[in-house]
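Student: dropping a prediction and its sequence here:
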Amino acid sequence: MTLWDRLKDSVQTMQAQLTAKKHELQSAAFRDASMAMCALVAAADGTIDPSERQCVAQLIATNDVLQNFPPDDLHRRFEDHLDELTTDFALGTASAMREIGKAKRRPAEARAVV
């Protein structure tokens, strides 16, 4: 089995575990940390390409675990983080990390965000 296949299997397993815990992942801290993490992923290379923005936005809209939250609210939070990252990458990253840090109060949520 190649590294890519193992990674793909690992991601599928983690997604199944998250789906099973969906009812535990309903706090505002989880919502905000998840959107901050999504924005950091979209901007991982230091730029925010429109295709990356669209791809992550689609993932947010279709993710089973995130169905606990209104899609418009998630999209707005995601876009707000992207705007911060675009305006000032360092400050935007710090802001996103603060949001992610708030999820540490609940270990299950912190693991789900990461």
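Tutor: It's in.
Student: only C-alpha atoms for contact and neighbour calcs from this point on.
Tutor: Will do.
Student: tell me how far residue 17 lies from residue 54.
Tutor: Going from residue 17 to residue 54 by CA to CA, to the nearest Å gives 26 Å.
Student: correction: residue 71
Tutor: For residue 71, the distance to residue 54 - CA to CA - is 14 Å.
Student: neighbour count: the two, which is higher?
Tutor: residue 71 (15 against 12; other CA atoms under 10 Å).
Student: surely the more buried one meets residue 61?
Tutor: Yes. Using CA atoms under 8 Å, residue 71 is in contact with residue 61, at 6.2 Å.
Student: use this one as the comparison:
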Amino acid sequence: MALWDRLKESATTMQGQLIAKKHDLKSGAFRDAGMAMCALVAAADGSVDAAERQKVASLIATNEVLGNFPADDLQARFADYCHKLAVDYDFGKVSLLQTIGKVQKKPTEARAVIQIGIVIGGADGDFDKNERAVVREACFAVGIDPAEFDV
């Protein structure tokens, strides 16, 4: 099976797992961690490209699992996190990883945040090394072995 096919299958499987847990994913900490993860993936190469930002914003708006939250609230949080990364990428990244780390004591939420990062990163068919690296760092922030998600 080609890498692209495995990636697509994995993202589809993870999205299905997220939908199955949708009713358990309603906390503010999950919302914030999820948007921080999306911003990190959008800026994985060290900058927040406008096209990448728009693509991720569109995915956020249509993601069924994130439907537990008002779309305008999610967009505002995502935009704020992207702004933090644009102003000072390194400092912003540390801040966003701390936000992600707040779900560490809730394993369902922690795994869901990592899965969101993988789904967003793989949405364009290319889960590149930079996107994998930020998802791996997020795994460490929530205390999950990155090998569990093959990152």
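Tutor: Good, I have the coordinates. All figures in this text were calculated on a predicted structure; none of them were measured in a lab.
Student: what's the TM-score here?
Tutor: The TM-score (TM-score structural alignment, normalised by the length of the first structure) is 0.98; 114 aligned residues with a CA RMSD of 0.6 Å.
Student: quick one: the strands in the first structure, in order.
Tutor: Counting by DSSP state E, the first structure has no strands to list.
Student: so what's the residue count around residue 11 of the first structure?
Tutor: 12.
Student: then residue 109 of the first structure?
Tutor: There are 24 residues near residue 109 of the first structure, going by other CA under 10 Å.
Student: that one against residue 102, yeah?
Tutor: No. Assessed by CA under 8 Å, residue 109 of the first structure is found out of contact with residue 102, at 9.8 Å.
Student: list the contacts of the residue of the second structure most remote from its centre.
Tutor: Taking CA atoms, centre = their mean, the residue of the second structure most remote from its mean C-alpha position is residue 1, at 25.6 Å. Contacts for residue 1 of the second structure (CA atoms under 8 Å, 6 or more residues apart in numbering) come out as none.
Student: so how far is residue 112 of the first structure from residue 26 of the first structure?
Tutor: 11 Å.
Student: more neighbours: those two, which one.
Tutor: Neighbour tally, residue 26 of the first structure and residue 112, criterion other CA under 10 Å: the higher count belongs to residue 112, 19 against 16.
Student: contacting residues around the more buried one?
Tutor: residue 18.
Student: residue in the second structure paired with it?
Tutor: By TM-score structural alignment, residue 112 of the first structure lines up with residue 112 in the second structure.
Student: distance check, its match against residue 68 of the second structure.
Tutor: Taking CA to CA, one finds residue 112 of the second structure at 14 Å from residue 68 of the second structure.
Student: one more: residue 43 of the second structure?
Tutor: 25 Å.
Student: more crowded one of those two?
Tutor: Higher neighbour count among residue 43 of the second structure and residue 68: residue 43, with 23 against 15, using other CA under 10 Å.
Student: so who does the more buried one touch?
Tutor: By CA under 8 Å, 6+ apart, the neighbours of residue 43 of the second structure are 49, 52-53, 82, 85.
Student: and residue 108 of the first structure, by the same measure?
Tutor: Counted by CA under 8 Å, 6+ apart, residue 108 of the first structure has contacts 24-25.
Student: the helices in the second structure, which residues?
Tutor: Assigned by DSSP state H, the second structure shows helices spanning 3-20, 28-42, 50-62, 71-87, 89-101, 107-122, 129-142.
Student: which residue, other than its chain neighbours, is closest to the alignment partner in the first structure of residue 74 of the second structure?
Tutor: Alignment note (TM-score structural alignment): residue 74 of the second structure maps to residue 74 of the first structure. Once flanking residues are discounted, residue 74 of the first structure sits nearest to residue 35: 6.7 Å by CA to CA, 6 or more residues apart in numbering.
Student: where's the one you found relative to residue 42 of the first structure, distance?
Tutor: 11 Å.
Student: neighbour count for the two, which is higher?
Tutor: Using other CA under 10 Å as the criterion, residue 35 of the first structure and residue 42 rank with residue 35 on top: 29 against 23.
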